[in-house]
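# Just to be clear, the model below is a prediction. Sequence and coordinates:
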Amino acid sequence: MSGAAEEALRREYVVGEEIGRGRFGTVRRCYSAATGAAFALKTTPKAALRADPLDLALAEQEPKAHLLASGASRSVVALHAAFEDADAVHLVLDLCAGGDLFSALAARGPLPEPEAARLAAQLADALAGSHRRGVAHRDVKPDNLFFFADDDLRLGDFGSAGWFGDGRPMTGLVGTPYYVAPEVVAGREYTEKVDVWSAGVVLYLMLSGTVPFYGATAAETFEAVLRGNLRFPPRAFSAVSPGAKDLLRRMLCRDPSRRFSADQVLRHPWIVSRGGSAAAVG
């Protein structure tokens, strides 16, 4: 870290050890100089982003997008402070010491329906709140879902977020192959419902231990996503209820106009009966 942003940051926080590393930056533990409270510090240097104007633009708009979303649902990782200069963007965030959903699923495999529904409800609440503020996450996946406590899942990493609050359509191939919506792969304009598709893939993974659309390469995975042939293999889904499959069909609907919104996901009977009502979540 260097520059004016680091100087301002270090006046308010004590920076500790590295606890994570992503494609463009690092995450460190940090502590409030005034209270000693622990947080996570995400640092994104801009030098590595300047080769791609889109990557740089996304990094520079991340603080605004994350701030809007973090005030809309307690199921979003809260942004507590942001420091930015010409060299880097530093975000002080909730410290989610429970790890991410990807690691949890890798260790445990498929989840019981009540647990999957509870986590899906929290994710849907995070998305509903973000969407009401005009923010689409655009990279919903287990790696970006963090446990603040044992059963407290929060959506983080708004580094790919898009703004649609003024009615503008979103474009661009943003996201991760297994989880990206077909309209994104097709290169069309799209809406915030791309997040619901991705959340549907996450729910499918939680219930079955596998993803619905995949290939040996990213290109083959994109082809499978475009086909959108949703199946429920008996070996993985024999014990999964009809209600869960119904919700998956509505979230993983190729037609965005017929696909559920995040608010509709929260009102689905399977979520209400097993995962708790929207009011109980957010």
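Right, received. Where do you want to start?
# CA only for contacts and neighbour counts going forward, please
Will do.
# which residues touch stretch 228-247?
Here stretch 228-247 makes contact (CA atoms under 8 Å, 6 or more residues apart in numbering) with 113, 182, 207-209, 212-213, 249, 252-254, 265, 268-270.
# and which of these is nearest to Pro45?
Using CA to CA, Pro182 comes nearest to Pro45 of the contacts of stretch 228-247, at 31.4 Å.
# what's the nearest residue to the closest one if we skip its chain neighbours?
Excluding the flanking residues, the one nearest Pro182 by CA to CA, 6 or more residues apart in numbering is Leu226, at 4.9 Å.
# Please enumerate the strands of the stretch 1-150 of the chain.
13-21, 26-32, 38-45, 79-84, 88-93, 135-136, 145-149 (DSSP state E, counting those that start in this stretch).
# Which secondary structure elements does the shortest one sit against?
Using 3 or more CA pairs under 8 Å, 6 or more residues apart in numbering; DSSP states H and E as the contact criterion, the secondary-structure elements in contact with strand 135-136 are helix 53-70, strand 162-163.
# Cys96 is nearest to which of those?
Per CA to CA, nearest to Cys96 of the helices and strands packed on strand 135-136: helix 53-70, 14.2 Å.
# Going by neighbour count, which residues in that closest one are buried?
55-56, 58-70 (16 or more other CA atoms under 10 Å).
# again with stretch 202-213
Quick answer for stretch 202-213 (16+ other CA under 10 Å): 202-213.
# Contacts only, for Pro177.
Residues near Pro177 by CA under 8 Å, 6+ apart: 218, 221-222.
# Can I have the buried ones of the residues you listed as a PyMOL selection?
Restricted to buried positions by 16+ other CA under 10 Å, the PyMOL selection for these reads:
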select buried, resi 221+222
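# now the contacts of Pro177 as JSON lines including distance to Asp166?
Shown next, in JSON lines, are these (distance: CA to CA, whole Å):
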{"residue": "Ala218", "distance to Asp166": "33"}
{"residue": "Thr221", "distance to Asp166": "32"}
{"residue": "Phe222", "distance to Asp166": "30"}
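# Second structure follows, compare the two:
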Amino acid sequence: MSEALKRDYEIGAEIGRGRFGAVFLCYSAQSGETFAVKTIDRTRLTDPTDRQLVEQEAKITLLAAVGNPHVVQIYGVYEDDSVIHLVLDLLPGPDLFDRITGREGPIPEPEAAALMAQLMEAINACHRRGIAHRDVKPDNVMFDSRGRIRLVDFGSAECFGEERAMSGVVGTPHYVAPEVLAGREYSEKVDVWSAGVILYLMLGGILPFYGETAVEIFEAVLRGNLRFPSRIFSSVSLAAKDLIRRMICRDPSRRFSADQVLRHRWIVGGGEGANLA
């Protein structure tokens, strides 16, 4: 651990682990407040792309978090030649995946609309600042002590602009957009596709694209054959299905933007069964 970090924070138990490091509890030496510290081991970053993403994670998280109550906040960055430490909000869980899978049956539409509105507010704020998250999934959607959604883990995030498209295969198999897998340049709308998959999962309790292996999942995503099995979606409103179709749209030029999702009648109406003719 960095000496500067240990001077400012008391490091506690490990609470998580990822590809490049671990997450620990930590306590401010000045106030006693509890935070999380994400420790990234630079020696594990053998791939140049991974190194670039990790090196810019702190900067992007800071940019995304300013004035955005639905993004994890960052309180300090400590680094040396071998390690990067990010001091973040402590969000002990459960995450959105736990909330979806830990109940009997799908999430009711009003609750799903409220959750999706918060998630899309976070994504829309990021997009307005030229940031694409690129790994939107339920595991990266946490809840704070007030029950508000917080989008976390900007380790795959990238900056974009009018003259700067994105490329590279990043993300998680069930949630990744087809244009990412196809090896083409793509836009921030990849986050909208991923959020659409989350909405489908919340309302149906199943994933729209699946397979026994990652390759089979990728093939299903590339086909993009979106269906609403009647035995599962018969009670889901036409408005909700309309929004899902506009989010999980194979053609990025026709896919909704984050702002359009927030203005859709199902979101504006709080998921109260507004059917479309």
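Looks like it came in fine. Remember, it's a predicted structure, so these values are computed and weren't measured experimentally.
# before we move on, the earlier item: so which of the contacts of Pro177 of the first structure are in helices?
218, 221-222 (DSSP state H).
# Now flag whichever of the buried residues of stretch 202-213 of the first structure is closest to Gly276 of the first structure.
Using CA to CA, those come closest to Gly276 of the first structure at Leu203, 15.6 Å.
# residues touching the residue mapped onto that closest one from the second structure, list them.
Under the alignment (TM-score structural alignment), Leu203 of the first structure pairs with Leu199 in the second structure. Neighbour list for Leu199 of the second structure: 112, 116, 244 [criterion: CA under 8 Å, 6+ apart].
# Looking at the buried residues of helix 53-70 of the first structure, which is nearest Ala124 of the first structure?
Closest approach to Ala124 of the first structure among those (CA to CA): Ala69, at 12.9 Å.
# Contact partners for Phe146 of the first structure?
77, 96, 98-101, 153-156.
# if you set the cut-off to 7 Å instead, what comes out?
96, 98-101, 153-156 (CA atoms under 7 Å, 6 or more residues apart in numbering).
# hmm, back to that, adding distance to Gly275 of the first structure, write the strands of the stretch 1-150 of the first structure out as CSV.
Below are the strands of the stretch 1-150 of the first structure laid out as CSV (distance: least, CA to CA, whole Å):
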stretch, distance to Gly275 of the first structure
strand 13-21, 30
strand 26-32, 31
strand 38-45, 28
strand 79-84, 26
strand 88-93, 26
strand 135-136, 23
strand 145-149, 16
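# Comparing these, which stretch has the densest surroundings?
Mean neighbours per residue, mean count of other CA atoms under 10 Å, is largest over the strands of the stretch 1-150 of the first structure for strand 135-136, with a mean of 26.
# That one aligns to what range in the second structure?
Using TM-score structural alignment, strand 135-136 of the first structure pairs with 131-132 in the second structure.
# what's next to that stretch, contact-wise?
With CA under 7 Å, 6+ apart, stretch 131-132 of the second structure has contacts from 126, 157-160, 188, 191.
# Superpose on the first structure and give me the mean offset of that stretch.
Average distance, stretch 131-132 of the second structure versus aligned residues of the first structure after superposition (mean CA distance after the TM-score superposition for the first structure): 0.6 Å.
# Just give me how far that stretch sits from the chain centre.
Stretch 131-132 of the second structure has its average C-alpha position 11 Å from the chain's average C-alpha position, going by CA atoms, centre = their mean, to the nearest Å.
# With stretch 225-233 of the second structure instead?
Put simply, stretch 225-233 of the second structure sits 24 Å off its chain's centre (CA atoms, centre = their mean).
# and that stretch, which residues are buried?
Phe233.
# which residues in the first structure does it align to?
The aligned range for stretch 225-233 of the second structure is 229-237, by TM-score structural alignment.
# Asp191 of the second structure: what's it in contact with?
Per CA under 7 Å, 6+ apart, neighbours of Asp191 of the second structure: 132-134, 136.
# For Leu153 of the first structure, which non-adjacent residue is spatially closest?
Leu153 of the first structure sits nearest to Phe147 (CA to CA, 6+ apart), 4.6 Å away.
# What residue in the second structure is paired with that neighbour?
In the second structure, Phe147 of the first structure lines up with Phe143, judged by TM-score structural alignment.
# ditto for Leu105 of the first structure
Under TM-score structural alignment, Leu105 of the first structure pairs with Ile100 in the second structure.
# What distance do you get for its match to Glu185 of the second structure?
32 Å (CA to CA, to the nearest Å).
# When those two are compared, which one has more neighbours?
Ile100 (21 against 12; other CA atoms under 10 Å).
# if I read this right, the more buried one contacts Gly204, doesn't it?
No - using CA atoms under 7 Å, Ile100 of the second structure is not in contact with Gly204; the gap is 10.0 Å.
# circling back: so can I have a markdown table of the helices and strands packed on strand 135-136 of the first structure showing distance to Ala244 of the first structure?
Converted to a markdown table, these look like this (distance: least, CA to CA, whole Å):
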| stretch | distance to Ala244 of the first structure |
| --- | --- |
| helix 53-70 | 27 |
| strand 162-163 | 29 |
